[in-house]
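Participant: When you get a sec, could you give me coordinates for this:
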Amino acid sequence: MTEGNFVDYVRIFAESGNGGKGSAHLHREKYITKGGPDGGDGGRGGHVILRGNKNLWTLVTFKFRKHFKAGHGEHGSKGRSSGADGQDTYLEVPLGTVVRDVETNAILFEITEDKEEKILVEGGMGGRGNWHFKSPTNQTPRYAQPGVSGQETSVILELKVLADVGLVGFPNAGKSTLLSVITSAKPKIGDYEFTTLKPNLGIVEYRDFQSFVMADIPGIIEGAAEGKGLGHYFLRHIERNSTLLFLIPADSTDIGKEYQILLDELRRYNPELLDKEKLIAISKSDMLDAELMDEMRVELEKDLQGVSFMFISSVAQQGIQELKDKLWSMLNN
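Facilitator: Reported below is the predicted structural model:
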């Protein structure tokens, strides 16, 4: 998937169908000149329905088409024949799609399961035919109900990436490199900040044909919770990750402080993020010798307050299998 095709925020307009009119027909037949009312009901207007699709990873289908309309219900006819319901319009969305009200930004509902369906806009009810209104005092009603008009709405579709493990770190921490080594994904890699502008997903193949999904998400900077840098654009994508893998390079001036800054940004955006399982990977560890690694291990055990950490090198393929084992254990605990 190219970076330009990763669309995770769109505004769409949806309009449901009108209900069909009820019929005011009176039964007429040879030798029956004054038959009773036999007008049928109008059909229901079509709904606009969102449906989850596990094979979709982006909202790119809504990039160029943003208006959707369902069919109108047909009118009732004689012989108590009801009109056909209007055709429903189905919008396929990836799992993890949140639907928000344009005016209030309130969450209306979320789609998290494959084939899960939610009605975005309900079609108008069909009008009742005149035979419903027959009574002892009014045996030939010459009126029927009109159909109810359809509804229209504008909503925001917002995708929050569904992944088992989310990579958290400052720009240029080596997240994309790790993802390219540990999965078959081919993210954009460079030695400058914000190489990654869109989330990248990769499937990590584990033992016995098992696997889990890892997401490389744009890096955090201080102030991200207030919208600096890529701000909320990044932070909303880690809300659905069950485990957070913090990636901090071994050449960082203060690994403990860097971890606390990352934690603080998550806390300010959504304190519930701190309840997730956490693991710290010290990347670029191929530049460390055994003695320096032992010294750092002693310091980190003090600074990281009991959070598990390990040394890895994506380029030298050091500690990669151990990292997979640890993540698998955390995901299946």
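Participant: rest of the way, CA atoms for contacts and neighbours
Facilitator: Noted.
Participant: what's the host helix or strand of residue 118 packed up against?
Facilitator: Counting by DSSP states H and E, the element that carries residue 118 is strand 117-121. Counting contacts by 3 or more Cα pairs under 8 Å, 6 or more residues apart in numbering; DSSP states H and E, strand 117-121 is packed against strand 9-15, strand 48-53.
Participant: for comparison, sequence B:
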Amino acid sequence: MKLTDHLLYIDITQICGIGCSFCMYSDKHKGGINLVLTEKSENNLKGLINHNSVKRISISGEGEPLNNIEAFHKLLDFSHKKNEFEFISSGFLPKELMYQFYIDTNNILLKSKSKCNIRLSSDSYHLEKIKHRSHGLSIDWFIKNPESHLSFSFRSIDTDKEFTRNFLVSEAMKFGYHAKIKEINNLTDEIIINENYIFKIDYKNLVKPKDIENDNFLDLKEYISEIELKTNKKFTLGSINVENNGMDVTIKPDGSVFFYGIENIKLGNLNLDDITWENLEHHVENNKLINNLYRIPFIDLIESMKDNIIINEIIRRNNNPYWVMKELETYPEILKEIASND
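Facilitator: Sure thing, here's the model as predicted:
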């Protein structure tokens, strides 16, 4: 199995005051920690970030990453080549602070000529909990700073897409822009500003919806099917590329390293171990569970265990493959069965 174009997720904080009921990390927010960069972790991250095999570095958190801007800017500054960064946030800061955040972030990106896409949560679950909203400001920043190394997109977990669509159109109008929505597929819209500027809107499945039988919610198989239609490729864990998949690595605020969605297997710690893409690839090649999850389509793995009552109930409750894997951490026998699948 050839692995190319890897994703690196860096969770820089567990601190969050928003309090979304569906958050898979809500148990960590009380007394949560920020990522603190040591000399060892800095050396590891510089090697991972500047490797030619990296497709994108996504910086977010088990909380709200704006609570650790210092770490975010350090990570950007580690880049010595043109990298593609992503910053996933609610954008909850007051507009003047958010504007300064964009200026400071862009100035750092200028050094390496890297780019960063700011992805703002744009659904009713997040927006009802934040006072300051930076969506219109972000559109305005992009249009008024055409040479900026920042770009912007939006993300939503609303089953009622009209909420997200209407909200973003109204935010653009507040800054004097004409906006319209173009539906691309069931998981993607575009908001078009003044006929010239296009911003992407990604829709994700709301995990563990309270009303499971609500027809607006996609179940696990429907959600994966939509991902496959969008990417024109069977869904497996890992970075889904046009040809060969890549590794999808996540780093936690305490420095722990995992493959995204396979957090029952710790790969090391940034503060203690030497972490390289070559060592991580060794885990994919030699661990049967990881290898199967990267190699075999997720739906095929599920179908092979369709008579298992436990996994059927987990699938019924969870409409996101990563949440399924999170629950399976407490069922080692099922993970052993996945590992034995040929």
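Participant: After superposition, what is the TM-score?
Facilitator: With the length set by TM-score structural alignment, normalised by the length of the first structure, the two chains reach a TM-score of 0.29; 149 aligned residues with a Cα RMSD of 5.8 Å.
Participant: Would you mind measuring from residue 249 of the first structure to residue 283 of the first structure?
Facilitator: Per Cα to Cα, to the nearest Å, residue 249 of the first structure is found 5 Å from residue 283 of the first structure.
Participant: For residue 163 of the second structure, pull up the helix or strand it's in.
Facilitator: Element membership of residue 163 of the second structure, judged by DSSP H and E, is helix 161-174.
Participant: helices or strands up against that helix?
Facilitator: On a contact count with 3+ Cα pairs under 8 Å, 6+ apart, helix 161-174 of the second structure meets helix 135-144, strand 179-185, strand 188-193.
Participant: next structured bit after the first one?
Facilitator: Using DSSP H and E, the helix or strand that follows helix 135-144 of the second structure in sequence is strand 150-156.
Participant: same deal with the last one?
Facilitator: Following the chain from strand 188-193 of the second structure toward its C-terminal end, the next helix or strand by DSSP H and E is strand 197-203.
Participant: rewinding a little: out of the helices and strands packed on helix 161-174 of the second structure, which is closest to residue 154 of the second structure?
Facilitator: When those are compared by Cα to Cα, helix 135-144 sits nearest residue 154 of the second structure, at 8.3 Å.
Participant: Quick check: residue 117 of the first structure vs residue 100 of the first structure, distance?
Facilitator: 16 Å.
Participant: Touching, residue 152 of the first structure and residue 67? I think so.
Facilitator: No - look at residue 152 of the first structure against residue 67 with Cα atoms under 8 Å: they stay out of range, at 10.5 Å.
Participant: got any residues that touch both of these two?
Facilitator: Listed as contacting both residue 152 of the first structure and residue 67 by Cα atoms under 8 Å, 6 or more residues apart in numbering are 13, 14.
Participant: Nearest spatial neighbour of residue 48 of the first structure, chain-adjacent residues omitted?
Facilitator: residue 89 (4.8 Å; Cα to Cα, 6 or more residues apart in numbering).
Participant: Tell me, how many residues neighbour that neighbour?
Facilitator: Residue 89 of the first structure is flanked by 21 other residues according to other Cα atoms under 10 Å.
Participant: these two touch, right, it and residue 117?
Facilitator: No - applying Cα under 8 Å as the test, residue 89 of the first structure and residue 117 come out as separate, 11.7 Å apart.
Participant: Between those two, which contacts overlap?
Facilitator: Common contacts of residue 89 of the first structure and residue 117 (Cα under 8 Å, 6+ apart): residue 49.
Participant: Around residue 248 of the first structure, how many other residues sit close by?
Facilitator: 25.
Participant: Quick one: classify it as helix, strand or coil.
Facilitator: strand (DSSP: H, G, I helix; E, B strand; the rest coil).
Participant: what about the nearest residue to it once chain neighbours are set aside, which helix or strand?
Facilitator: Of all residues not flanking residue 248 of the first structure in the chain, residue 282 sits nearest, at 5.1 Å (Cα to Cα, 6+ apart). Element membership of residue 282 of the first structure [criterion: DSSP H and E] is strand 277-283.
Participant: Could you pull out the buried residues of whichever helix or strand comes after that strand?
Facilitator: Going down the chain from strand 277-283 of the first structure, the next helix or strand is helix 290-303, by DSSP H and E. Going by neighbour count (16 or more other Cα atoms under 10 Å), the buried part of helix 290-303 of the first structure is 300, 303.
Participant: next helix or strand past helix 290-303 of the first structure?
Facilitator: Next element after helix 290-303 of the first structure (DSSP H and E): strand 309-311.
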